[in-house]
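Asks: What follows is a predicted structure for the sequence shown.
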Amino acid sequence: MSIQIPRGTQDILPGDVERWQYVEGKARQICKNYNYKEIRTPIFEHTDLFKRGVGDTTDIVQKEMYTFDDRGGRSITLRPEGTAAVVRSFVENKLYGLPDQPTKLYYIGPMFRYERPQSGRFRQFVQFGIEALGSADPAIDAEVITLAMDLYRSLGLKKLKLVINSLGDKDSRTAHRNALIQHFSPRIEEFCTDCQNRLEKNPLRILDCKKDRDHELMKLAPSILEYLNSDSKLYFEKVQQYLSDVGIEYSVDPGLVRGLDYYNHTAFEIMSDAEGFGAITTLSGGGRYNGLVQDIGGPETPGIGFALSIERLLLAIEAEKIELPVEASIDCYVVTLGELAKEKSVKIVNDIRKVGLSVEKDYLDKKVKAQFKAADRLGAKYVVVFGDDELSRNVVSVKNLQDGAQEEVEIDRLVLYLNDKILRS
C-alpha cells in the first residue's frame, strides 16, 4: 500500500506554485510600500504562548491545536496563528526599544489547526499577516485595513466587502460583558456546552457560536456599540473618517466580534461577494489588541494586525476568474545533434545561465524533433541548435520561436546575442 498525504494537507506542484509565488510577491511588495519588515518565527512554540496569547476560551486552543510533549517533557504546539509568535519575538528581542516606532512587521508561513478540512480550509495552511506594534493612533488602524484592501485590489479582486466594528476599551468591554451575562444567563441551558462554558469566561464569544446562531437571544443580544464610552466612540469615529478619506468603502456590523480573546477597539473582516466562492465568505480578519504584549510579558504596548489565508485568497481569485500574469516560459532551450554537441552544450548552457537567463537542455538523448517539442512545452523564446557541422565552424543556429526568424551566431558571441535579444523583447 502506498503512503498518501495526511488528510487536510496538500502538495503544491509546479505549474500551480508559480501562482503562489506571484501572490506572495505582491504581498511582500505592498508591505515594502508601507514600510513593514518581514519577521520569521519558529513553526512550533511553547504551548503556554498560545494559551496566553490566543486565549483559553477560544476554539483554537480548546479544540484545534497540534500539541505534543517533546523528549524533555515540555509541551510544544505547532503554531495555529501568527500574532502570538510575533508578539513573543517582539518582547523577547526588545524590539520596543528600537528608535523607529511603531514596529511594523509582516510574516508569511505555514500554520496548523486540527479542524474539518473543506474547500479553502486545510489543517496545514499558509498565512500572511501584518502586525503594527507601538501606536494607539486610529490612523494606523486605517492603514492596516487599507494595506489589506490594497493587496486584494492589486490582484484584481473587485467583489469585496469590508465590515468593521468596535469592541471598545477595557471599560466599555467590561460593561458589555456584564450586559451579555445578564442577557444570556436565564436561558443559557438552551445553548450548546461551549456557550455555557463561555458565559462567565468570555460571553462575547457566545455571539460567535455557529451552533446557536439562529437562537432568538442571539438576535436580541445587547450591541457593543450601545456600551462604548465617549473615548471609544471617538476612536471608532476617527477610524471610520480615515477610511473614508482614503476611499475605502465599509459597513459597520455590531455583531462582528472576532474569535480571539485579545481584541479591543477596532475589529474588521474582509469578505468575498464573488459568485461561487462558497458559504464561508471571509477572506481575512484582524483588529486591535492593546493588552496582548503585556499578557506575554512585555511592557504596555498597543498593537493592531490582520491575517489572511493564501489558500482562500487564491480561491477568491479563481471565483472572479482572474488570470494572474504568471511567467511560465523560459528564455532559451539548447538543442543538440551528436555526442560532441551534447558535451559542448554543458558549458554553453552554464554560460547562458551566468548572465541571468533561464535555459534548459536535453538530458535523455532525445531526437532533435523531440527536443524541439520539449522547447515548445516549456514556452522557450529561443532555441539554440548545433551539431558537428556547426561546431566545426564555431557557430550555432539561433531560432526565435515567436516569429520563426533564424540566424547563425558565433559561439563566442552567443551569450551577448541572447542577452541583447531577450532584454529588448
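Replies: Thanks, I have it.

Asks: contacts, neighbours, all on C-alpha from now
Replies: Will do.

Asks: Ignoring the adjacent residues along the chain, who's closest to the residue nearest to the spatial centre of the chain?
Replies: Residue closest to the average C-alpha location in the chain (C-alpha atoms, centre = their mean): residue 128, at 2.6 Å. Nearest non-adjacent residue to residue 128, counting by C-alpha to C-alpha, 6 or more residues apart in numbering: residue 108, 4.4 Å away.

Asks: before we go on, here's another structure to hold up against the first:
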Amino acid sequence: MPRKKTKPILSKKPVKRRREKIQRPRGMKDLLPADFVYVDFIKSIADSTLRTYSFRRMDTPIAESVDLFVRAIGEDTDIVEKEMFVLKGRSREEKLALRPEFTAGVCRAYIENGMASMPQPLKLFSWGPIFRGERPQSGRYRQFNQINFEIIGGSKPALDAQTIQIAWRILERLGLKNLVVQINSIGCEECRPVYRQMLIDYYKPNVNKLCADCKRRIKKNPLRLLDCKEEKCQRVASNAPQMFDNLCEDCHDHFKLVLELLDELDIPYMLNSSLVRGLDYYTKTVFEIRREEDINHSGSQLSLCGGGRYDGLIELLGGSPTPAVGVAIGVERIILEMKEKKIVPPEFPKPRVFLAQLGELAKREGFKIFERLYLADIDVVESFGRDSLKSQLKQAEKQKVQLTLILGQKEAVDGNILIRDMGTGIQEVTSQEKMIGDIKERLKAKEDERNDKIKMAKKKTK
C-alpha cells in the first residue's frame, strides 16, 4: 500500500511582541530643549540679579534625613504628612527623603559647616529640583525647580523688604507685569500662642462647616485653617480673628516698617490676613507674589514665589539663635506665565559658520579646524556624523549660516579650505593659515551690510 505524502512540519517563527512603552512618572515633567530656552533665560537673570546683591551660590543634597524636614517644616504639615517622597535607606535606621524645599537643608548646612563664623548677614542662593507628592495640575508638579535665596544672620525689617525687592526685580526683569505682593505677619513665639487660642475658640462652634482636613487642623495646626482653598472653609475664615490686631509690640513695629519700606520702593502690596504659608518655621513676615488677575478669584491660586522670616529655625535644628529670611521662586510657574503672556526669551547667538568635510582625511583635519575656530571665538556648527557633502550643505541651509567651510581630501592635503558664501553661492579658496582672518573679515562685512540696511529702513520710515 503506497505511503501517504505528509507535509513537512514548519517551525513557527516566534512572534515579536511589541514592548510596552515606559512613561514618565505621573506629575513629573520632561524639560525639552525648547523649555531650556526659558530655563536658561530665567537662570541667567536670577544669577546676575542675586550676584549684584552679593549673594553666593551653595547647594545641598537632594536627599536629606527625614528627621530634618519633620523638625523644620512641622510634623503636622501637609508637606510632611502627605507629600514627602521617603526613600528606603541602606539600613533600617537610615531614613531619607527627597527634599520638599530648600531652606531646611540650607540651615542644616549653615550649622554643620560652621558658617556662623563667616561675616553676617550671610547671603546665599540655590537652584535645583524639589519633590512633593502633590495632586498634579497646571503649575503643580511632583518634581519642579526652584530658585531659593536666604539672608541668614540679620533681624532688621530692611532685610525682609530687600528679599521682597530682589524677588520682585527678578520677575520684573523677566518681563512679568501686573503682579502684586500679598503680605502678612504671623507673629512670634510671644504673641502667636494667644492668637492660636483665639482661632481655636472661633472655629470650634463652626467645626461642622469645615472640610475633613480642617477639622483635623483645629487641634494640630490651627493657623492652616486660614488658607484652606475649600470654598466652605473660606467662608468661615472670612470672619476669623485677624493676626494684625493681635501682634505684640515688637512684631507690630517690625511689620509696620516692612510695609513703609515697600512703599518707598514703589512695590504694590495687599495685606492678606489669611496668608500663613505651609511651613511651621515661619515667624513675623510672610509673603507671596501673585498675578493681579488672580487676587479676587476664589479657589486655588498659584503664587510665582513666596517666602518669609524664620528666626527660630536654626536654633530648632541645633544651632545658636540666628534670625533669617528667605524666598523660593517657582521656575515652572514662571515659564507657564511667560508663555501665557507671550514673553519670548532673547535667542542665543546663532552660529554663522558651518564646517563641512568630505573624506576620512578631511574629517580628521576637520576636528582640528573646528577647535581653531572655537578658540578664535567664531560660532561654528558641524555635522561630523554625516559623510555626504550634499546632506551637510542641506544642514547648513537649515542652520541659516552665512558661510560654509568645505574641506575635501585635496584641500586637506594642500592645507587649504573652501569658503562658500551661502547668500550668493560664490566659493573661494583660502589657506588654512589665513582662514581665521578671512572668516572674521567676511563676517564683519556682512554685519556692516546688515546695519546699513537697518539705517536705510529707519530713514524711510521717518
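Replies: Arrived safely, thanks for sending. Just so we're clear, the structure is a prediction, and the values are computed from it rather than from any experiment.

Asks: Please pull up the equivalent of the residue nearest to residue 128 of structure 1 in structure 2.
Replies: Counting by TM-score structural alignment, residue 108 of structure 1 lines up with residue 127 in structure 2.

Asks: now swap in residue 153 of structure 1 and tell me
Replies: Using TM-score structural alignment, residue 153 of structure 1 sits opposite residue 172 in structure 2.

Asks: burial measure for that match, as a count.
Replies: 13 (other C-alpha atoms under 10 Å).

Asks: Residue 247 of structure 1 too?
Replies: Counted with other C-alpha under 10 Å, residues neighbouring residue 247 of structure 1 total 10.

Asks: how near is the equivalent of it over in structure 2 to residue 169 of structure 2?
Replies: Aligned counterpart of residue 247 of structure 1 in structure 2: residue 266 (TM-score structural alignment). According to C-alpha to C-alpha, to the nearest Å, residue 266 of structure 2 stands 12 Å off from residue 169 of structure 2.

Asks: Report how many residues lie close to the aligned partner of residue 188 of structure 2 in structure 1.
Replies: For residue 188 of structure 2, the aligned position in structure 1 is occupied by residue 169, per TM-score structural alignment. Neighbourhood size, residue 169 of structure 1 [other C-alpha under 10 Å]: 19.

Asks: Report the secondary structure element holding residue 52 of structure 1.
Replies: Assigned by DSSP states H and E, residue 52 of structure 1 falls within helix 47-53.

Asks: That helix maps to which residues in structure 2?
Replies: Counting by TM-score structural alignment, helix 47-53 of structure 1 falls onto residues 66-72 of structure 2.

Asks: Can you state the mean residue-to-residue distance of that stretch versus structure 1?
Replies: In the superposition against structure 1, stretch 66-72 of structure 2 averages 0.5 Å from its aligned positions (mean C-alpha distance after the TM-score superposition for structure 1).

Asks: does the match of residue 153 of structure 1 sit in a helix or strand, and which one?
Replies: helix 157-173.

Asks: Residue 229 of structure 2 now?
Replies: Residue 229 of structure 2 belongs to no helix or strand, assigned by DSSP H and E.

Asks: Quick check: the aligned residue for it in structure 1?
Replies: Matched to structure 1 by TM-score structural alignment, residue 229 of structure 2 sits across from residue 210.

Asks: same question, residue 343 of structure 2
Replies: For residue 343 of structure 2, the residue aligned by TM-score structural alignment is residue 322.

Asks: residue contacts, that match?
Replies: The neighbours of residue 322 of structure 1, taking C-alpha atoms under 8 Å, 6 or more residues apart in numbering as the test, are 156-157.

Asks: Assign it to one of the three secondary structure states.
Replies: Put simply, residue 322 of structure 1 is coil when judged by DSSP: H, G, I helix; E, B strand; the rest coil.

Asks: Check residue 205 of structure 2 too.
Replies: Counting by three-state DSSP, the backbone at residue 205 of structure 2 sits in helix.

Asks: For the equivalent of it over in structure 1, the count of nearby residues, please.
Replies: Superposed on structure 1 with TM-score structural alignment, residue 205 of structure 2 falls opposite residue 186. Per other C-alpha under 10 Å, the neighbour tally for residue 186 of structure 1 reads 9.

Asks: Quick check: closest non-adjacent residue to residue 129 of structure 1.
Replies: Leaving aside its sequence neighbours, residue 129 of structure 1 sits nearest to residue 307 (C-alpha to C-alpha, 6+ apart; 4.0 Å).

Asks: Just give the closest residue to the alignment partner in structure 1 of residue 98 of structure 2, not the sequence neighbours.
Replies: In structure 1, residue 98 of structure 2 lines up with residue 78, judged by TM-score structural alignment. Distances taken as C-alpha to C-alpha, 6+ apart put residue 44 closest to residue 78 of structure 1, at 4.3 Å, once the chain neighbours are dropped.
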